[in-house]
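Student: one predicted model, sequence on top.
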Amino acid sequence: MHVPQGVQDAALLAFEQALQRAHLRAAPERAAHANPGATGETLTVYERGSFLAETLFNGTGLSLLTTRVGPLSMQAVVVLTTRTVNDLSRVIVSMVVGGEVAPEIAREVDAAIDDLVARGVVVDGPGWARAVDVPRESLGHPQTAREHGIRG
């Protein structure tokens, strides 16, 4: 999505809070080897769950009962990037791991967008798309995220 540059920080805060409501936490260690300068983006990475919990839930069928039980939750990695394009900030919220929790995360991000719009922020752009449809040069693209060590 695109927001005016003057409200970029407010938009980022809204999306960070949305991701936290979806039980994600900042994961700077996942971004440690990434080079956002190569893509002209700023980068923050969020995660929840673990591979062990994912295996346990999927292997036992518990994923049908719940997608989150504290730190034992379905795994997700979300990349939040911004990039200046003309007078706008392009903001990408992209799930690069964890399709099982996509509806929960999308619901929270949608609520953040609705809140921004209600406060008079103009939110524009292509809207929702699959992560693989994010521009390949963006760290929000799953392949690029893997190449930069974000997906592990």
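Tutor: Perfect, thanks for sending it. Predicted model only: the values in this text are computed from it and were never measured.

Student: only C-alpha atoms from now on, for both contacts and neighbour counts.
Tutor: Will do.

Student: and what about residue 132, helix, strand or coil?
Tutor: On the three-state scheme (DSSP: H, G, I helix; E, B strand; the rest coil), residue 132 is labelled helix.

Student: what is the burial count for it?
Tutor: As a burial measure, residue 132 scores 15 neighbours (other C-alpha atoms under 10 Å).

Student: ok, it touching residue 141?
Tutor: Yes. Contact between residue 132 and residue 141 holds when scored by C-alpha atoms under 8 Å: they sit 5.7 Å apart.

Student: got another, please set it beside the one above:
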Amino acid sequence: MTRSPRHLRWAVNGARTFDVPTDATRTVLAEIDRAVRAAHFRPDAPPHGSGAQAVYRRGSALGDVLIGGSGLSAITTRLGPLSVHGVVVVSLGERDPDSARVIISLVAGSHVGGDFVDAVEDALRLIHSRGVPVDDTGWSRAVDIERTSPANPRRATELGLV
């Protein structure tokens, strides 16, 4: 089910799924990395064998308790490491021999959903501007991603990504 980005900003953790040519995956991952870092997420090495291509974190558990529980998250979500907790997982899989499926999912931290959605939209704009053909299936809830994917919040938790 495709959801509107506006709904995903505030209500649920969202995920974006799209297919790109296999030979463009390096470019696509670089644009995602740039955009997610610009949204104050910092890269973290995914555990070996998790199936995640990349993991990005923002905030901390302490910040989540202090800021997220106080109602101040609307003011402080852009403060980077002092902001509420958020985890983004990027999954890359083969769709067919010539194309790869990319899933970028906010598996934790709905308080930073607005920044996440903006980052993903920005990355896709730049990917399109580079002439990379994208077969975009649009936005969905992260929990609607296939249960075996590391981009699914339940599976990400099991794998220690959250």
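Tutor: Looks like it came in fine. Values in this document were obtained by computation on a predicted structure and should not be read as measured data.

Student: rewinding a little: touching both of residue 132 and residue 141 of the first structure, which residues are there?
Tutor: Shared contacts of residue 132 of the first structure and residue 141, defined by C-alpha atoms under 8 Å, 6 or more residues apart in numbering, are absent.

Student: where do the strands sit along the second structure?
Tutor: 14-21, 42-44, 54-58, 86-96, 99-108, 135-141 (DSSP state E).

Student: which other helices and strands does the longest one contact?
Tutor: Counting by 3 or more C-alpha pairs under 8 Å, 6 or more residues apart in numbering; DSSP states H and E, the packing neighbours recorded for strand 86-96 of the second structure are strand 54-58, strand 99-108.

Student: and that strand, how far out from the chain middle?
Tutor: When C-alpha coordinates are averaged (C-alpha atoms, centre = their mean, to the nearest Å), strand 86-96 of the second structure and its chain have centres 8 Å apart.

Student: got it, and stretch 4-22 of the first structure?
Tutor: Worked out by C-alpha atoms, centre = their mean, stretch 4-22 of the first structure lies 11 Å from the chain centre.

Student: try stretch 51-66 of the first structure
Tutor: For stretch 51-66 of the first structure, the distance to the chain centre is 22 Å (C-alpha atoms, centre = their mean).

Student: buried stuff in that stretch?
Tutor: The neighbour-count check on stretch 51-66 of the first structure (16 or more other C-alpha atoms under 10 Å) flags 53-54, 56-57, 63 as buried.

Student: and the residue most central in space within the first structure, how close does it get to residue 133 of the first structure?
Tutor: Central residue of the first structure (C-alpha atoms, centre = their mean): residue 78, 3.1 Å from the mean position. As defined by C-alpha to C-alpha, to the nearest Å, residue 78 of the first structure lies at a distance of 15 Å from residue 133 of the first structure.

Student: onto which residues of the second structure does stretch 51-60 of the first structure map?
Tutor: Aligned by TM-score structural alignment, stretch 51-60 of the first structure falls on residues 61-70 of the second structure.
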